[in-house]
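*Asks:* got a structure for you, letters missing:
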């Protein structure tokens, strides 16, 4: 039997491009979905470079499978199915794309392959579920990584994209009962992994930074520029969660211990005490881009990006990334 429903404009144009073997038209119709597909792959993989690769793999697979598209589902849905399975295939091949036990006494496991996502690469439509802030922030992305790959896919398709169980089951080659069971288990794990103060990811989405967040990131930069360690410590909660990736060791620490640890590592000491910073956002989170000038160097050079989660005006979570090897963040190399 064929589906008698009328085709949407996208589906009809796509089928016409396939029948004409028109690669340019095919690329034009699929390219408009690139950003949201890349966010989808990032949620699955927590790594920006992997997400780029799998988005490109999605388009390659779509071209190779173009004859299989019959318009029974929206073109967007068909592409999401391909992208999801491309990510699952990658996860089957890569044993370094799962959380690893912490090397520190903290019982948590870590996601050393986590990379920040530049906000400028998010889809432009703020109403899209794919850019809901609660589901792109780092804590959520890390929590998702603790799910087995198929549970991960089910949670994203069902709870973030809002697919019905039957559609998710069809995309993943599962039964509806299996999808329902996987979703229930995934939700339990997510609530265990997300820090207790985090929002429910199924609550109404927010997008904009608050004044508290904007003020805290400005203060964070200013305390570095003044080398004011007391003021820096006063910005941190006493149950701070801190990580500096890709170094091992996500820890919950006091504000004083965090600052003492940075000092013992050489920061704020001669040679690493001349700072400048700019405010930005990654993963819809406030972030500080830090630059340091060493003796004899006329310029401040890119050092790190600190993504901040702010609670009641204080920094509750700080995830630092080496910024020098992440050209996709499009940051000036010097100030």
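*Replies:* That came in fine, so what should we check first? Predicted model only: the values in this text are computed from it and were never measured.

*Asks:* from here on, contacts and neighbour counts on C-alpha atoms
*Replies:* Fine.

*Asks:* mind listing the strands for this structure?
*Replies:* Using DSSP state E, the strands of the chain run over 100-101, 109-110, 236-245, 251-253, 275-282, 285-292, 301-311, 314-322.

*Asks:* Put together JSON lines for those strands, with distance to residue 147 and mean neighbour count on each row.
*Replies:* Output for these, formatted as JSON lines (distance: least, CA to CA, whole Å; neighbours: other CA atoms under 10 Å):
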{"stretch": "strand 100-101", "distance to residue 147": "13", "mean neighbour count": "14"}
{"stretch": "strand 109-110", "distance to residue 147": "12", "mean neighbour count": "22"}
{"stretch": "strand 236-245", "distance to residue 147": "21", "mean neighbour count": "20"}
{"stretch": "strand 251-253", "distance to residue 147": "21", "mean neighbour count": "19"}
{"stretch": "strand 275-282", "distance to residue 147": "23", "mean neighbour count": "20"}
{"stretch": "strand 285-292", "distance to residue 147": "23", "mean neighbour count": "24"}
{"stretch": "strand 301-311", "distance to residue 147": "23", "mean neighbour count": "23"}
{"stretch": "strand 314-322", "distance to residue 147": "21", "mean neighbour count": "22"}
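
*Asks:* got another, please set it beside the one above:
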């Protein structure tokens, strides 16, 4: 049963349909928070699904249910940072906030390319990082990312183009800092694809 049918059944009183939606999307929501909030991931995942339950009837089906969940997750993320007294300007660089929350090394993956990609993403403005992660790792479209960010589609697509260029510059800066990189757009796409596959394997292993 697809998400739309499950949402309809859930609204009609089928609690098991809601449970299936949570089970289906839990790994993606967990992944959204994983490198952003340190040990508070489980709490924010629970908050996200709680808000989803509370706003169940507000979902009009204008986007996919998964996109709707990511929009709630983003709001919960920013609320979490504000409660901790952190600067959460969406256009501010992500690294200062994330270092304060998760530490500079907690997002490092085993493979050097993954580590460098995460490091470069964290050097971008917060919403740029979120937009690129959703594009690369969750394969959301520009229209879906617009819903998550709460902006017009054209604005989201412009942000994505700008963010991709900024990511290339960030990786080039790592090269200048002695990481020995010679990174192209194709390299970024390949690294992101490999990281996406690794994340999916990890999610499957948790089920």
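*Replies:* Yep, it's here. As the structure is a computational prediction, the values presented were derived from the model and not from experiment.

*Asks:* Provide the TM-score value for the superposition.
*Replies:* The TM-score (TM-score structural alignment, normalised by the length of the second structure) is 0.67; 177 aligned residues with a CA RMSD of 3.5 Å.

*Asks:* center of the second structure - which residue?
*Replies:* residue 32 (3.9 Å; CA atoms, centre = their mean).

*Asks:* how about it, what's its partner in the first structure?
*Replies:* Aligned by TM-score structural alignment, residue 32 of the second structure pairs with residue 40 of the first structure.

*Asks:* Please report how far its match lies from residue 60 of the first structure.
*Replies:* 17 Å (CA to CA, to the nearest Å).

*Asks:* Identify the residue of the second structure aligned to residue 220 of the first structure.
*Replies:* Aligned against the second structure by TM-score structural alignment, residue 220 of the first structure finds no counterpart at all.

*Asks:* Contacts only, for residue 220 of the first structure.
*Replies:* For residue 220 of the first structure, the contact set (CA atoms under 8 Å, 6 or more residues apart in numbering) comprises 232, 235, 288.

*Asks:* One more pass at 7 Å, please.
*Replies:* Applying CA atoms under 7 Å, 6 or more residues apart in numbering, we find residue 220 of the first structure in contact with residue 232.

*Asks:* That one and residue 259 of the first structure: what is the separation?
*Replies:* To residue 259 of the first structure, residue 220 of the first structure is 13 Å away according to CA to CA.

*Asks:* shared neighbours of those two, anything?
*Replies:* Common neighbours of residue 220 of the first structure and residue 259, using CA under 7 Å, 6+ apart, do not exist here.

*Asks:* and the residue lying closest to residue 174 of the second structure once chain neighbours are set aside, how far is that from residue 162 of the second structure?
*Replies:* Sequence neighbours aside, residue 181 is the residue nearest to residue 174 of the second structure in space, at 7.2 Å (criterion: CA to CA, 6 or more residues apart in numbering). Distance, residue 181 of the second structure to residue 162 of the second structure, by CA to CA: 21 Å.

*Asks:* more neighbours, the two?
*Replies:* residue 181 (15 against 12; other CA atoms under 10 Å).

*Asks:* Now do the more buried one against residue 108 of the second structure, distance only.
*Replies:* Counting by CA to CA, the gap from residue 181 of the second structure to residue 108 of the second structure is 17 Å.

*Asks:* Could you identify the residue of the first structure that aligns with residue 131 of the second structure?
*Replies:* By TM-score structural alignment, residue 131 of the second structure lines up with residue 154 in the first structure.

*Asks:* ok, that match - how many residues close by?
*Replies:* Residue 154 of the first structure has 27 neighbours, counted by other CA under 10 Å.

*Asks:* Next up, the contacts around the closest residue to it other than its chain neighbours.
*Replies:* Leaving aside its sequence neighbours, residue 154 of the first structure sits nearest to residue 183 (CA to CA, 6+ apart; 6.1 Å). Residues counted as contacts of residue 183 of the first structure (CA under 7 Å, 6+ apart) are 151, 154-155.

*Asks:* same question, residue 106 of the second structure
*Replies:* Counting by CA under 7 Å, 6+ apart, residue 106 of the second structure touches no other residue.

*Asks:* where exactly do the helices run in the second structure?
*Replies:* 3-11, 15-34, 41-54, 65-83, 94-102, 112-121, 126-137, 142-149, 153-174, 185-206 (DSSP state H).

*Asks:* In the first structure, what range does the third one match?
*Replies:* Helix 41-54 of the second structure lines up with residues 51-64 of the first structure when matched by TM-score structural alignment.

*Asks:* That stretch vs the second structure, average distance?
*Replies:* For stretch 51-64 of the first structure, the mean deviation from the second structure after alignment is 1.4 Å (mean CA distance after the TM-score superposition for the first structure).

*Asks:* in that stretch, what's buried?
*Replies:* Neighbour-count burial for stretch 51-64 of the first structure, counted by 16 or more other CA atoms under 10 Å, picks out 51-52, 54-59, 62-63.

*Asks:* Which of those residues sits closest to residue 23 of the first structure?
*Replies:* Of all the buried residues of stretch 51-64 of the first structure, residue 23 of the first structure sits closest to residue 63, with 8.2 Å by CA to CA.

*Asks:* Distance of that closest one relative to residue 165 of the first structure?
*Replies:* Distance of residue 63 of the first structure to residue 165 of the first structure, computed by CA to CA: 27 Å.

*Asks:* picking up where we left off before, so which residues make contact with the match of helix 41-54 of the second structure?
*Replies:* Residues outside stretch 51-64 of the first structure that contact it (CA under 7 Å, 6+ apart) are 34, 37-38, 41-42, 45, 82-83, 86-87.
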